[in-house]
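Visitor: Structure of the sequence below:
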Amino acid sequence: MRLTSFTDYGLRMLMRMASAPDRAFSTAELAEEFALSRNHLTKIMQQLARGGIVETRRGGGGGAVLCREASTIRLGDIVRLLEDGQALVECFGTGGSDCSIEGCCRLKARLRRAEARFIEDLNQSTLADIALPQRATA
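Guide: Have a look, this model is predicted:
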């Protein structure tokens, strides 16, 4: 299974945020730290906010903070949220597919189980388990 860059970058941002849960992070700051597009990270942050993972605040001293303790945020739930709409294979998509073996395929059910087990396995860990080491301040 291959995760999208959207999910990869979202996990990186959350790992950083979990390392300093009492402070707000701006997307500009995270974009600079990870050398990524600020616009792309803004879209990811919006998805994380819609999913109840982060809370965003505007203005001076604003930014994003985790909505709850990192130890209560399951990795599988994050991946499910960020991968929403990304079908593992074409026939899993909402628009259907032009598959010529639809109706007699024995692979689809196995892939669905594997995908579910992947999320279940990730849900054995929390964001706290993968938080980046705290950085020393100068």
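Visitor: can we go C-alpha only for contacts and neighbour counts from here?
Guide: OK.
Visitor: In the protein, what residue spans correspond to helices?
Guide: Assigned by DSSP state H, the helices in the chain fall at 5-19, 27-34, 38-50, 75-82, 108-122.
Visitor: which one of the ones you listed lies closest to Gly61?
Guide: Put simply, out of the helices of the chain the one that sits nearest Gly61 is helix 27-34, at 12.4 Å, with distance taken as C-alpha to C-alpha.
Visitor: Give me the buried stretch members for the closest one, please.
Guide: Thr27, Leu30, Ala31 (16 or more other C-alpha atoms under 10 Å).
Visitor: one step back: so for Leu88, which of the helices of the chain sits nearest?
Guide: Proximity of the helices of the chain to Leu88 was assessed by C-alpha to C-alpha; the nearest stretch is helix 108-122, lying at 7.9 Å.
Visitor: Please generate a structure for the following sequence too, so the two can be compared:
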Amino acid sequence: MHITRYTDYSLRVLIYLALQQERLVTIQQIADSYDISKNHLMKVVHQLTLKGYIESVRGKNGGLRLHRRPEDINIGVLVRETEQDMNLVECFSSDNQCCITPVCGLKNILAEALRAFLNTLDQYTLADILTERQKPQLLRLLQIA
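Guide: Predicted coordinates for the structure are as follows:
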């Protein structure tokens, strides 16, 4: 299974904000901590705001913060909402041109694998990836004071 960079960045933004629950943070701070493009993050943050995952506070001292509690952010749901195309192979697509589709057993196997992948992600929340043991290490790696 593969997730897009967009979903990866969405998860990273949520992790960063969950570590900073007491403070507002800027997109630039997140971009600097992860060493990724601010422009990429702007699109991600916009969508996460529209979907109700984060809240944007405008103004001189504004910034971003989680809009939901980490235990209310399900990883499987987030992946489904941020992945544009979960088609693992051509035969999953509506414009499938593969000539062996009518007799190919691979599609069913891959569909089962995708369901298993998503079902596993459904078992976890953002809080599950931010255990008390992991938080200090994440804060250090992201250089959050």
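Visitor: Tell me which of the helices of structure 1 sits nearest to Glu69 of structure 1.
Guide: helix 5-19 (8.2 Å).
Visitor: what's the average distance of that closest one to structure 2?
Guide: For helix 5-19 of structure 1, the mean distance to aligned residues of structure 2 following superposition is 1.3 Å (mean C-alpha distance after the TM-score superposition for structure 1).
Visitor: in that helix, what's buried?
Guide: When neighbours are counted by 16+ other C-alpha under 10 Å, the buried residues of helix 5-19 of structure 1 are found to be Thr7, Tyr9, Gly10, Leu11, Arg12, Met13, Leu14, Met15, Arg16, Met17, Ala18, Ser19.
Visitor: Now flag whichever of these is closest to Lys108 of structure 1.
Guide: Ranking those by separation from Lys108 of structure 1, with C-alpha to C-alpha as the measure, puts Thr7 on top at 23.4 Å.
Visitor: OK, contacts around the closest one?
Guide: Counting by C-alpha atoms under 8 Å, 6 or more residues apart in numbering, Thr7 of structure 1 makes contact with Val79, Leu82, Glu83.
Visitor: Could you export those as TSV, including distance to Asn39 of structure 1?
Guide: Output for those, formatted as TSV (distance: C-alpha to C-alpha, whole Å):
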residue	distance to Asn39 of structure 1
Val79	20
Leu82	16
Glu83	18
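Visitor: Let's have the buried residues of helix 5-19 of structure 1 in a markdown table, adding distance to Ala131 of structure 1.
Guide: Rendered in a markdown table, the data for those read as follows (distance: C-alpha to C-alpha, whole Å):
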| residue | distance to Ala131 of structure 1 |
| --- | --- |
| Thr7 | 16 |
| Tyr9 | 14 |
| Gly10 | 13 |
| Leu11 | 10 |
| Arg12 | 9 |
| Met13 | 10 |
| Leu14 | 8 |
| Met15 | 4 |
| Arg16 | 6 |
| Met17 | 8 |
| Ala18 | 5 |
| Ser19 | 5 |
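Visitor: so which of the contacts of Thr7 of structure 1 hold up in structure 2?
Guide: Here is what carries over to structure 2 from the contacts of Thr7 of structure 1, by both residues aligned by TM-score structural alignment, their matches' C-alpha atoms under 8 Å: Val79, Leu82, Glu83.
Visitor: Verify the stated contact: the second one with Tyr9.
Guide: To tie it back to what came earlier, the one meant is Leu82 of structure 1. No - using C-alpha atoms under 8 Å, Leu82 of structure 1 is not in contact with Tyr9, being 9.8 Å away.
Visitor: Overlap in contacts, these two.
Guide: When C-alpha under 8 Å, 6+ apart defines a contact, the residues bordering Leu82 of structure 1 and Tyr9 alike are Ile44.
Visitor: Residue most distant from the centroid, structure 1?
Guide: Cys104 (33.8 Å; C-alpha atoms, centre = their mean).
Visitor: residues contacting it?
Guide: The neighbourhood of Cys104 of structure 1, defined by C-alpha under 8 Å, 6+ apart, contains no residues.
Visitor: how about stretch 35-55 of structure 2: buried residues?
Guide: Applying a neighbour-count criterion of 16+ other C-alpha under 10 Å, the buried positions in stretch 35-55 of structure 2 are Leu41, Val44, Val45, Gln47, Leu48, Thr49, Tyr53, Ile54, Glu55.
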